[in-house]
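Asker: just coords:
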């Protein structure tokens, strides 16, 4: 791991957009931007883990002022190189604790990024940090998976998420600590490369308690950005917690 860039140093940043190309498709990005622009309501947006600008750039293009926080200079360099990238303010730092000036109508963490904080303490700190940045009536939006523990039979701790000729991916779980890791194997010209990214999985009810500790309250929870109902079979959720207006 590169100490300056966290778990997203140059080798990962260089191929990040291509490896996550499905998430950059218009049908994946559009509903996210629509939802967040509605939540912003003409105010400012704060993206935690802004990365290469998958959401920040199209959201800014919709007229929403966006500021980002990210630990990885390599990822932010990719953002800066894109059209409109220079217009996105970015603060380098850990989004659980890093402060920026001003207040925001909406803060958001998408694509499982809350799990990049690998301890419960850090996740709790993130909610408190966000609450301190929100204007009264502002909201915190999180998109994250529901832990896939139902896919684990007794004695097994790995769940594959991609199996192909050029790429293999699987998650490993420690149910005692809620630690998990995503393992990525890529094959090119007969040579394999491997990298691992650690996470901490977190339950919806646990996030609700973190929000309450930070003075936020759950306003809505959906399965996805198109506001599909969240049910016991949902594999992910989009949750919105708000800061009381008074």
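Answerer: Good, I have the coordinates. Values in this document were obtained by computation on a predicted structure and should not be read as measured data.

Asker: okay, CA-based contacts and neighbour counts for the rest of this
Answerer: Noted.

Asker: please identify the residue most distant from the middle of the chain.
Answerer: Ranked by distance from the centre of the chain (C-alpha atoms, centre = their mean), the top residue is residue 190, with 32.6 Å.

Asker: okay, pairing it with this:
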């Protein structure tokens, strides 16, 4: 078992409702096109497949998809959408769990590699991807660039969403390379912005002058693109491409996230 925090049943049951923007055609369209092109005529393996936000529609595009998911509750939500014969899912962690066969594509989206809270575990995630890839196959990660440049001296928090229905900010431990994502969400309403794909470690409901709100928080280990490249080299993978989004926008100094593609030598 890795250090990843587990999704609860309550969090899993409300996940899709709270991620409607991330499940929209505008967001998913470029994501699915990007991944389908890399998969070519082969099979795809999604690490931390969750409720199938990406895996289910990618399969509908004709790509055979298999998933690995740590949370049985998240996998249960996925199973309501598609049966096990059509999209098999193995319960386990993305750093050590092995499934049968070879894949032309392994992918890990929505900042989820940060759920592994140590560098060693993140390295093992790369090794596990390489273990599953056929020669010439690709490993894809979607990850935000740590927003440390927005931290004035002495400040430890950076807001990423301030709206009527949701307040989100990250706090940083610069020594341990850990960030904690904090979410305050109005009861009965959904958040449409999130720095990280999970918020599972703490949850509480409180009353305020404006009504009820829910508080959630989760821990993540952030990593820089160059650090991921070194992890890939340790796993025997080579950087093939890095862009700023699923549309292929060039990755530049001011990019807030990156889509990185590493290739297993043929």
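Answerer: Arrived safely, thanks for sending. None of the values given here were measured: they were computed from a predicted structure.

Asker: just to revisit the earlier point, separation between the residue farthest from the centre of structure 1 and residue 12 of structure 1?
Answerer: When distance is defined by C-alpha to C-alpha, to the nearest Å, residue 190 of structure 1 is 20 Å away from residue 12 of structure 1.

Asker: check residue 243 of structure 1 too.
Answerer: 35 Å.

Asker: the two - which one has more neighbours?
Answerer: The residue with more neighbours, out of residue 243 of structure 1 and residue 12, is residue 243; 25 against 14, by other C-alpha atoms under 10 Å.

Asker: counterpart of that one over in structure 2?
Answerer: Matched by TM-score structural alignment, residue 243 of structure 1 corresponds to residue 264 in structure 2.

Asker: touching, that match and residue 136? I think so.
Answerer: Yes. Counting by C-alpha atoms under 8 Å, residue 264 of structure 2 touches residue 136, with 5.0 Å between them.

Asker: please pull up the equivalent of residue 228 of structure 1 in structure 2.
Answerer: That one, residue 228 of structure 1, aligns with residue 249 by TM-score structural alignment.

Asker: find the nearest non-adjacent residue to that match, please.
Answerer: residue 243 (5.7 Å; C-alpha to C-alpha, 6 or more residues apart in numbering).

Asker: contacting residues around the one you found?
Answerer: 249, 250, 251, 258, 259, 260 (C-alpha atoms under 8 Å, 6 or more residues apart in numbering).

Asker: what is the burial count for the spatially closest residue to the fifth one that is not a sequence neighbour?
Answerer: Same thing as residue 259 of structure 2. In space, and not counting its chain neighbours, residue 259 of structure 2 is closest to residue 142: 4.6 Å by C-alpha to C-alpha, 6+ apart. Here the number of neighbours of residue 142 of structure 2 (other C-alpha under 10 Å) works out to 23.

Asker: how about residue 142 of structure 2, secondary structure?
Answerer: strand (DSSP: H, G, I helix; E, B strand; the rest coil).

Asker: just checking, it touches residue 260?
Answerer: Yes. Contact criterion C-alpha under 8 Å: residue 142 of structure 2 and residue 260 qualify, at 6.7 Å.
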